[in-house]
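> Provided below for reference: sequence and predicted model.
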Amino acid sequence: MLKIFTHHPSRDDSKLQGIVQFSRLSGLKSGLEKLGVPFLYQPPLDFMPEGNVLVISDHMVLREIYKRKKQNNTFNLLAGPILEIEDTHSMGAKDLITGPDIENPLSTLDKLDTLFSRKEVDGVLTAGSWAREGWRFAAPEIGMKTFEWFAGVDTDFWDGKTAPKPKRALLYAKTNPGIVKNAHQALRSLGIDVTLVEYGHYNKETYKKVLASVDFAVFVSEKETQGIALAEAWAMNVPTFCWDPFHSFMNGAALLPTSSCPYITKQTGNRWRNIEDLKNLLYIYKRDYYSPRSWVLENMSDTVSAQRLLDIFNIVNAKKSGLIKNYVR
């Protein structure tokens, strides 16, 4: 039976409700239930070592399960995608990646004593392609066993029942307040009413209510490994226009290739690099050009995501059984 962990039992889970792993967990649970796949969430750590184990987050619980696997290597272990770099090795990365001589933090990952590189961890999960490419660049032994696994959207909750009002937009602000301000001014100059939603300052009920009333959404975020809020907007059939600098920055310099909307398609919205780009997109905007909910139902629903996870476990098991030589993604 699949066993799922998000945190060590010594942690107070009431303080973890705002952490993003619970957004990912919600979609996974609903997807597995719809597929009729049994699972245990947060079972006792003295569980029988068999079957499949997923540690979504928390280095403390990963280390305990890693120790059990060293003693009895009979179960499949996947780790991620929410395990911070500085939490998955024994020496601490904060000083390493912010030191004066480090131009690219990824260049230090091969020096870290990360559990991800140990053979007991059968696979590492990441939410998107640019993050996987980062691992392949920095630590090939990790990149070779890294799989993309996106969070699924509960399309029953995010049901697409909307009454959009023309000339009304949601402006989602996560980073770069200057860009947010300029986008807000651009929208207002076009006669568009704006509802501002700030990352970390809303609940899903409020977010759903706003999505149900707007014609489209504008997102400002420097980078996203997936962009769960984007997927939730698409499930509500709301097209999104995303500022995408295509790089992360440190001290004003481009650091590494990233994206703020790695899964965006012509069905779900468009990218923009500057305010002029955004205005041009809005000048020609017609809601009928887009079909974001249809895309989510086919590619990013809770059941699609849950099945993807099961497929990854099957690939891991096939390699351990000698049925395949290398992982095929």
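Alright, I've got the coordinates.
> going forward, measure contacts between C-alpha atoms and count neighbours the same way
Noted.
> what helix or strand is residue 277 on?
Assigned by DSSP states H and E, residue 277 belongs to helix 275-283.
> Sorry, wrong one. I was asking about residue 181.
Element membership for residue 181 (DSSP H and E) is helix 177-189.
> Can you check what angle separates that helix from helix 275-283?
If you take axes from the mean of the first three to the mean of the last three C-alpha atoms, to 10 degrees, helix 177-189 sits at 40 degrees to helix 275-283.
> how many neighbours does residue 191 have?
Residues lying near residue 191 (other C-alpha atoms under 10 Å) number 11.
> Can you tell me how far the spatially closest residue to it that is not a sequence neighbour is from residue 266?
Distance criterion C-alpha to C-alpha, 6 or more residues apart in numbering; nearest residue to residue 191, sequence neighbours excluded, is residue 167 at 6.9 Å. Counting by C-alpha to C-alpha, to the nearest Å, the gap from residue 167 to residue 266 is 21 Å.
> Same question for residue 196.
In terms of C-alpha to C-alpha, residue 196 sits 24 Å off from residue 266.
> So which of the two has more stuff around it?
When residue 196 and residue 266 are compared for neighbours, residue 196 comes out ahead with 16 against 13, by other C-alpha under 10 Å.
> residue contacts, the nearest residue to the more buried one once chain neighbours are set aside?
Distances taken as C-alpha to C-alpha, 6+ apart put residue 171 closest to residue 196, at 4.8 Å, once the chain neighbours are dropped. Neighbouring residues of residue 171 by C-alpha atoms under 8 Å, 6 or more residues apart in numbering: 180, 184, 194, 195, 196, 197, 217, 218, 219, 220.
> and the comparison structure, right after this:
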Amino acid sequence: MNMNLEVQKPDAGKAAGTTVNGPYGELVLLFYDGFEIKARPGRWGKLYSNTRSVARTAYRYAKGVQINTGFYTAFQLLERALHRAGCDVRVNDFNLAMQNPRYPIGLAGYPSVLENVRLPNPIIFGPGDYGYPDEVVSRIKGLDIRKLIQPSDWAAGLYYPDQWGCRTRMMVWPVGIDTEAYPDISGYPKTIDFLIYDKIRWNRDVVVPALLDDVVARLEAANLSFQILRYGEHKHSDFMSGLRQSRALLFLCEHETQGLAYQEALASNIPVLAWDEGVLVDPRQREFLTDDLVISAVPYFDSRCGEKFKRDEFPRVLKEFLSKRGSYQPRQYISETLSLARSADTYLKAYRELKTD
């Protein structure tokens, strides 16, 4: 049964399992703390967050570097998905959460959110970072965290061993991709064969010569044009401009838990040629690796999206990709697998299950 929540004078007795409506739909309380915005209570907390956010955005825009982190981009997509699903989404509304301590809340962002949002409400955490598996229990101590989100199977699998105490809380949930924000640009006039997205993060002194430089040399030998963007050193508008001019994205990253950049390309109907060695490189994550985990740089991908290659396979796979480039249907894959509507449905189902005893 739906119950109306008077937002100005909330009823602290509303149960977490009850669907509650605000003025604009089903109420969802979200908290984010990270580089972009800060979760702080009260008017002064909101003023601090807003002022800092404006200053940070202006500084990073002037520097010509990436403004938002992947976590904040994912959080914004969650918020957008819930709005489109008809929800009344409140972000960092401490008063409303404190006045309704049995109503569920969603935490997202960096581990700092666990320090700054110390509320008794039942919690779903994600998208975001709550630490490595051996850190989780101590970090969430004192909080009623019922569900922990990881965006892909292999990322969730790192937390499955029983000694970490996470398995029963873990759920796989990828953020949805907004196909309205990323329309089909495959028909734009193309001047570049490949936009190379360099997200090589470990051992660059070895990997760049062995992989990136080799890829570039082979493209040049085949008279294929390209542009290189390095992760973190460009604005998102540079990425989109490059995609509009390019026939394909060449994605170079050791591994991704989701990989929003390549999925934005897929949503734009740009096929992807992805390096996918299947090796976990992050030294801390490797401590929790089990034999059954399938590591990937493109964890959401099928034959409609493009092709994957290991380093020594690049010449052969490049030829195959070029021969099939006009037949891929990456936007169809995103619409069926990673839509905003699908992500909202899955998140809301989990959110509504946060019932108190």
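Nice, thanks for sending it over. Note that the structure is predicted; figures quoted are calculated from it, not measured.
> now what about the TM-score between them?
Scored against TM-score structural alignment, normalised by the length of structure 1, the superposed chains reach a TM-score of 0.78; 289 aligned residues with a C-alpha RMSD of 2.7 Å.
> The helix holding residue 181 of structure 1: which residues count as buried?
Using 16 or more other C-alpha atoms under 10 Å as the burial criterion, the residues of helix 177-189 of structure 1 that qualify are 179, 180, 183, 184, 186, 187.
> So the residue nearest the centre of structure 1 versus residue 160 of structure 1, what's the distance?
Nearest to the geometric centre of structure 1 sits residue 226, at 3.7 Å (C-alpha atoms, centre = their mean). Separation of residue 226 of structure 1 from residue 160 of structure 1 (C-alpha to C-alpha): 20 Å.
> do residue 208 of structure 1 as well
Taking C-alpha to C-alpha, one finds residue 208 of structure 1 at 9 Å from residue 160 of structure 1.
> again with residue 37 of structure 1
Taking C-alpha to C-alpha as the measure, residue 37 of structure 1 falls 26 Å from residue 160 of structure 1.
> Mind listing what's buried along stretch 18-33 of structure 1?
In terms of neighbour count (16+ other C-alpha under 10 Å), stretch 18-33 of structure 1 has its buried residues at 21, 23, 24, 25, 27, 28, 29, 30, 31, 32.
> Can you classify the aligned residue in structure 2 for the residue nearest to residue 196 of structure 1 as helix, strand or coil?
Alignment note (TM-score structural alignment): residue 171 of structure 1 maps to residue 196 of structure 2. The three-state assignment at residue 196 of structure 2 reads strand, by DSSP: H, G, I helix; E, B strand; the rest coil.
> tally of neighbours for the residue lying closest to residue 309 of structure 2 once chain neighbours are set aside?
Distances taken as C-alpha to C-alpha, 6+ apart put residue 275 closest to residue 309 of structure 2, at 5.1 Å, once the chain neighbours are dropped. When neighbours are counted by other C-alpha under 10 Å, residue 275 of structure 2 registers 23.
> Kindly report the same for residue 262 of structure 2.
For residue 262 of structure 2, the neighbour count with other C-alpha under 10 Å is 25.
> Ok, residue 314 of structure 2 next?
Look at residue 314 of structure 2: counted by other C-alpha under 10 Å, it has 19 neighbours.
> how near is the aligned partner of it in structure 1 to residue 243 of structure 1?
Matched by TM-score structural alignment, residue 314 of structure 2 corresponds to residue 278 in structure 1. As for residue 278 of structure 1, its distance to residue 243 of structure 1 is 8 Å (criterion: C-alpha to C-alpha).
> can you check residue 24 of structure 1 too?
When distance is defined by C-alpha to C-alpha, residue 24 of structure 1 is 23 Å away from residue 243 of structure 1.
> same thing with residue 207 of structure 1?
Counting by C-alpha to C-alpha - residue 207 of structure 1 and residue 243 of structure 1 are separated by 20 Å.
> What of residue 52 of structure 1?
Counting by C-alpha to C-alpha, the separation of residue 52 of structure 1 from residue 243 of structure 1 is 38 Å.
> ditto for residue 187 of structure 1
Here the criterion is C-alpha to C-alpha. By it, residue 187 of structure 1 lies 14 Å from residue 243 of structure 1.
> and residue 205 of structure 1, how many neighbours?
Residue 205 of structure 1: 11 surrounding residues under other C-alpha under 10 Å.
> so what corresponds to it in structure 2?
By TM-score structural alignment, residue 205 of structure 1 lines up with residue 237.
> One more: residue 289 of structure 1?
Structural alignment (TM-score structural alignment) places residue 289 of structure 1 against residue 327 in structure 2.
> can you map out the helices along the stretch 1-150 of structure 1?
Using DSSP state H, counting those that start in this stretch, the helices of the stretch 1-150 of structure 1 run over 21-35, 59-71, 94-98, 129-138, 140-143.
> typo on my end, it should be the stretch 151-300 of structure 2
153-157, 204-207, 213-221, 236-245, 260-267, 283-286.
> And the contacts of the helix holding residue 277 of structure 1?
Residues from elsewhere that reach helix 275-283 of structure 1, judged by C-alpha under 8 Å, 6+ apart: 182, 183, 186, 187, 241, 270, 272.
> Let's have these in JSON lines, adding distance to residue 313 of structure 1.
Formatted as JSON lines, the contacts of helix 275-283 of structure 1 follow (distance: C-alpha to C-alpha, whole Å):
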{"residue": "182", "distance to residue 313 of structure 1": "45"}
{"residue": "183", "distance to residue 313 of structure 1": "43"}
{"residue": "186", "distance to residue 313 of structure 1": "47"}
{"residue": "187", "distance to residue 313 of structure 1": "46"}
{"residue": "241", "distance to residue 313 of structure 1": "35"}
{"residue": "270", "distance to residue 313 of structure 1": "33"}
{"residue": "272", "distance to residue 313 of structure 1": "37"}
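> Nearest spatial neighbour of the residue mapped onto residue 238 of structure 1 from structure 2, chain-adjacent residues omitted?
Alignment note (TM-score structural alignment): residue 238 of structure 1 maps to residue 270 of structure 2. Spatial nearest neighbour of residue 270 of structure 2, chain neighbours left out: residue 248 (5.4 Å); criterion: C-alpha to C-alpha, 6+ apart.
> Kindly provide the distance from residue 25 of structure 2 to residue 82 of structure 2.
Relative to residue 82 of structure 2, residue 25 of structure 2 is positioned 10 Å away (criterion: C-alpha to C-alpha).
> go on, residue 256 of structure 2?
Distance from residue 256 of structure 2 to residue 82 of structure 2, by C-alpha to C-alpha: 24 Å.
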